[in-house]
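> The following block contains a protein sequence and its predicted model.
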Amino acid sequence: MEPEVFVDVFRIALGQVVVLVSAAILPSLFVGLTVAVFQAATSINEQTLSFLPRLLVTLASLMFAGHWFVERLTGLFYTMIDLIPQVIG
């Protein structure tokens, strides 16, 4: 049981987390930025105005990329299963 195996497992899992979270959050970030610029340009100071577009874009990105998310997580699961002999022995 070598420490490098655990580092590799952690690196792979953390990379997957970063990719999946970025795919879900970045569209919402861009919509929030666009709404904030619009609010600044029109002097509208309503805090709840940016919530609904961000929520809808986040849900849409999860809906459209859901198959890809499951595919990536399944690949990660298979990778972890393949690494079990290295971790144990």
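Everything's here; your move. Numbering: from 1, shown residues only.

> Please count neighbours and contacts with C-alpha atoms only from this point.
Noted.

> which SSE is the residue nearest in space to the middle of the chain in?
Nearest to the centroid of the C-alpha atoms of the chain, with distances taken as C-alpha atoms, centre = their mean, sits Val21, at 1.1 Å. Following DSSP states H and E, one finds Val21 within helix 3-42.

> What residues of the following helix or strand past that helix count as buried?
Going down the chain from helix 3-42, the next helix or strand is helix 51-64, by DSSP H and E. Residues of helix 51-64 classed as buried: Arg54, Val57, Thr58, Ser61, Leu62 (neighbour count, 16 or more other C-alpha atoms under 10 Å).

> let's bring in a second one:
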Amino acid sequence: MTPETVIDILREALWMIVMLSSVIIGPGLVVGLIVSTFQAATQINEQTLSFLPRLLVTLIVIIVAGPWMLTQLLDHAHRLISSIPYLIG
């Protein structure tokens, strides 16, 4: 196994991490920004007002995008496992 191969495997794994985490974190960031803007405009300083919508959006995104994320992760693992003979030999 060459260093280039190891770097390619790590690059693919890191890209998978970024892609799957951005699907979950992105909508939460957008909702947090909207709620923070609303709080600044109305001068409401309630902590649960910013936490609860982000939590709900994150749970909804995990429920909706969960099967796609699992499929991506399983496909990546399958590609890695099936390429072991080529990587070693």
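Arrived safely. All of these numbers come straight from a predicted model, not from anything done at the bench.

> Tell me how the two chains score on TM-score.
A TM-score of 0.94 describes the superposed chains when it is computed by TM-score structural alignment, normalised by the length of the first structure; 89 aligned residues with a C-alpha RMSD of 1.0 Å.

> Reformat the buried residues of helix 51-64 of the first structure into CSV and put distance to Gln47 of the first structure next to each item.
What follows is these, written out as CSV (distance: C-alpha to C-alpha, whole Å):
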residue, distance to Gln47 of the first structure
Arg54, 12
Val57, 17
Thr58, 18
Ser61, 23
Leu62, 24
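
> so which two of those residues are the farthest from each other?
For the buried residues of helix 51-64 of the first structure, the maximum inter-member distance is 12.2 Å, found between Arg54 and Leu62 (C-alpha to C-alpha).

> and for these two, which residues touch both?
Any residue near both Arg54 of the first structure and Leu62 by C-alpha atoms under 8 Å, 6 or more residues apart in numbering counts here, and not one turns up.

> Against Leu29 of the first structure, how distant is the residue nearest to the centre of the first structure?
Val21 of the first structure is 12 Å from Leu29 of the first structure, where distance means C-alpha to C-alpha, to the nearest Å.

> do the same with Phe6 of the first structure
In this structure, Phe6 of the first structure lies at 33 Å from Leu29 of the first structure, with C-alpha to C-alpha as the measure.

> so the helix holding Val21 of the first structure aligns onto which residues of the second structure?
Residues 3-42 of the second structure are where helix 3-42 of the first structure aligns, with TM-score structural alignment as the criterion.

> Which positions within the matching stretch qualify as buried?
Of the residues in stretch 3-42 of the second structure, those buried by neighbour count under the rule 16+ other C-alpha under 10 Å are Ala13, Met16, Leu20, Val23, Ile24, Pro27, Gly28, Val31, Gly32, Val35, Ser36, Gln39.
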